[in-house]
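*Asks:* pasting a predicted model and its sequence here:
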Amino acid sequence: MKNYLNLLTDIQNSILYLTINREDKLNALNKDTLAEIHDCILAALHDESIKGIIITGKGEKAFVAGADIKEFSNFNAEEGKNLAKEGQEKVFDLIASSKKPVIAAMNGFALGGGLELAMACHIRIASQNAKLGLPEVSLGLIPGYGGTQRLTELVGKGKAFEMILTADMISAEDAEKVGLVNYAVESTDLLPKATALMQKILSRSPEAIAAAIKAINAFDHTQSGYQAEIEAFGTCFVTQNFKEGVAAFLEKRKPNFH
């Protein structure tokens, strides 16, 4: 496994520990980090010595606190669509369709693209200090990396509507209650729990695991919903409220939507 600028990688007992290493930015997903995640996951899928992947964030504050908003603050509709499409295909869908099991160990804030990254993983474990949410509508946007689809699949329409439309965060404990995470654990137990669960999975037939992942992903799953999200995400970029939402975020004030 090669060295990355924004990622730390460690392979132990056939498990790749992939740590997003932008602690000073709360591990936000910028373009370079997404490109590195794509490269790292792809390499892991082709490495026969790696049987499973655990994704976490550096530090104690954040798993991933969202996308790097500055990078797309001036995008038009077409650029917005391309941002969502490329991210979904190269990172989020790549993880979701991985024939090797992927567990998200959520060590803090998992917001926006960070929660979408966790939802693309097959299993989620959160530390009890974690806060989860999709705050995009507070920026005049919607989730663009599969969030509208995967959150609905995990928690149902009612809770998905509430979380996305209010932009509110929920606790790890509440996330466990609604099925958004499999377990909420003490922070010191996070990686041990993820490791123990992965080791149990890896004790099973790898061909059967790959087949099961493929079959589960096929459950009531169509690409039309993801395409609708990409289109709707792109149209947000031409609204004045998106410009106001981003400006308010960067200026650390409340937005004045019209």
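*Replies:* Ah, there it is. Residues are numbered from 1 along each chain as shown.
*Asks:* please count neighbours and contacts with C-alpha atoms only from this point.
*Replies:* Will do.
*Asks:* what's the span of stretch 165-180, first residue to last?
*Replies:* 17 Å (CA to CA, to the nearest Å).
*Asks:* then stretch 105-120?
*Replies:* From its first residue to its last, stretch 105-120 covers 12 Å (CA to CA).
*Asks:* run through who's touching stretch 106-115.
*Replies:* 28-29, 56-57, 59-67, 118, 124-127, 129-136, 143-145, 147, 187, 190 (CA atoms under 8 Å, 6 or more residues apart in numbering).
*Asks:* measure the residue nearest the centre of the chain to residue 123 for me?
*Replies:* Among the residues of the chain, the one closest to the centroid is residue 117, at 1.2 Å (CA atoms, centre = their mean). Shown here: residue 117 relative to residue 123, a distance of 11 Å by CA to CA.
*Asks:* below is an additional structure, to be compared with the one above:
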Amino acid sequence: MDPDQYTTLRVGIDAGVARITLDTPPVNVLSGTLIRELHDVLGVLRDDRSVRVIVFSSANPEFFIAHVDIHILDEMAGLAEIADRNPDANLFQGVGELLRHQPQVTIVKLAGKARAGGAEFVAAADMAFAARETAGIGQSEVLMGIVPGGGGTQYLRERVGRNRALELLLTGDLVDADTAAAYGWINRAVPASELDGFVDQVAERIAALSPELIAAAKELVPPADLSDGLRAENTAWAELVSGDLPARLMTGALELGAQTPAGERDLESLMRRVAARP
């Protein structure tokens, strides 16, 4: 692997652990380029038996993945080849399904915020650990007039149960790391000052195991088959996203500062201001 081939990722491999840092300034939106490069790097690592754990983090301490790039609908034709790789899932679900079925153990280190497509990424990984004082996670699509389209409905129901999934889906609220851990959305919250060391310890302990042990554990605790739910989610998302309301809300969000650091710090309030416009 040539780490220099990527423009949105920094990749390093040491002692069986691949560390992938997401780096798409200013707020790490899930762009078309990031989707392409995630597919590529995970495809390369899939066949690398020397790598037993993959740790994802962000170059931006405030934002892990802010959400899917609002402009990505303009790129869909150019992303068709990526989408076609997984006929049972749409382009956005394909990222999560790639993570869920990766042979290595996948871990998210969440120091900042992850919303919508970012929250789906977190839930698709095998494990996630978050900084108590600074992390936040939210399934915020309802504020843009849509439902999640990247697996969020299915991943949430599996992780937190139907009642909490409905709460998180329908309020669109950002929750803190302690709440996310209590709900089961992430593994646990740890003090921000200890997050790096804690995740390194978990990753290194797992990487010290034989590939056969890791493979056996993942085979005995497989990801659920969510195919039917993902198809239903895609149908609902596609119907909603083609309407007038999402376009109006997303345009208004960009006007008020979405996809900038200032606007993304409290995206929920920004989106509610857009929705309240006459």
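*Replies:* Nice, thanks for sending it over. Bear in mind the structure is a predicted one, so any value in this text is a computation, not a measurement.
*Asks:* what's the TM-score here?
*Replies:* The TM-score (TM-score structural alignment, normalised by the length of structure 1) is 0.90; 251 aligned residues with a CA RMSD of 2.3 Å.
*Asks:* what number of residues lie near whatever residue of structure 1 lines up with residue 166 of structure 2?
*Replies:* Using TM-score structural alignment as the criterion, residue 166 of structure 2 maps onto residue 161 of structure 1. When neighbours are counted by other CA atoms under 10 Å, residue 161 of structure 1 registers 15.
*Asks:* again, but for the one 5 residues further on
*Replies:* Residue 166 of structure 1 sits with 15 neighbouring residues when counted by other CA under 10 Å.
*Asks:* OK, contacts around it?
*Replies:* Contacts of residue 166 of structure 1 by CA under 8 Å, 6+ apart are 135, 137.
*Asks:* I'd like the distance between the aligned partner of residue 192 of structure 2 in structure 1 and residue 130 of structure 1.
*Replies:* For residue 192 of structure 2, the aligned position in structure 1 is residue 187, judged by TM-score structural alignment. Between residue 187 of structure 1 and residue 130 of structure 1 the computed distance is 9 Å (CA to CA).
*Asks:* ok, residue 153 of structure 1 next?
*Replies:* Between residue 153 of structure 1 and residue 130 of structure 1 the computed distance is 21 Å (CA to CA).
*Asks:* quick one, which of these two is more surrounded?
*Replies:* Each of residue 153 of structure 1 and residue 130 has its neighbours counted (other CA under 10 Å); residue 130 has more, 26 against 17.
*Asks:* residue 174 is in contact with that one, correct?
*Replies:* No - assessed by CA atoms under 8 Å, residue 130 of structure 1 is found out of contact with residue 174, at 10.6 Å.
*Asks:* what helices or strands is the one helix or strand residue 82 of structure 2 maps to leaning on?
*Replies:* Residue 82 of structure 2 is part of helix 80-83, with elements assigned from DSSP states H and E. Secondary-structure packing of helix 80-83 of structure 2 (3 or more CA pairs under 8 Å, 6 or more residues apart in numbering; DSSP states H and E): helix 91-100.
*Asks:* the following helix or strand past the helix it packs on corresponds to what range in structure 1?
*Replies:* Once the chain leaves helix 91-100 of structure 2, the next helix or strand it forms, by DSSP H and E, is strand 105-110. Mapped onto structure 1 using TM-score structural alignment, strand 105-110 of structure 2 spans residues 101-106.
*Asks:* could you pull out the helices for structure 1?
*Replies:* Using DSSP state H, the helices of structure 1 run over 31-46, 77-87, 93-96, 113-120, 147-155, 157-166, 172-177, 190-202, 206-217, 223-236, 240-250.
*Asks:* in stretch 179-195 of structure 2, what's buried?
*Replies:* Applying a neighbour-count criterion of 16 or more other CA atoms under 10 Å, one finds 179-181, 183-190, 192, 195 buried in stretch 179-195 of structure 2.
*Asks:* find the nearest non-adjacent residue to the match of residue 192 of structure 2, please.
*Replies:* residue 127 (4.7 Å; CA to CA, 6 or more residues apart in numbering).
*Asks:* with residue 99 of structure 1 instead?
*Replies:* Nearest residue to residue 99 of structure 1, sequence neighbours excluded (CA to CA, 6+ apart): residue 210, at 4.4 Å.
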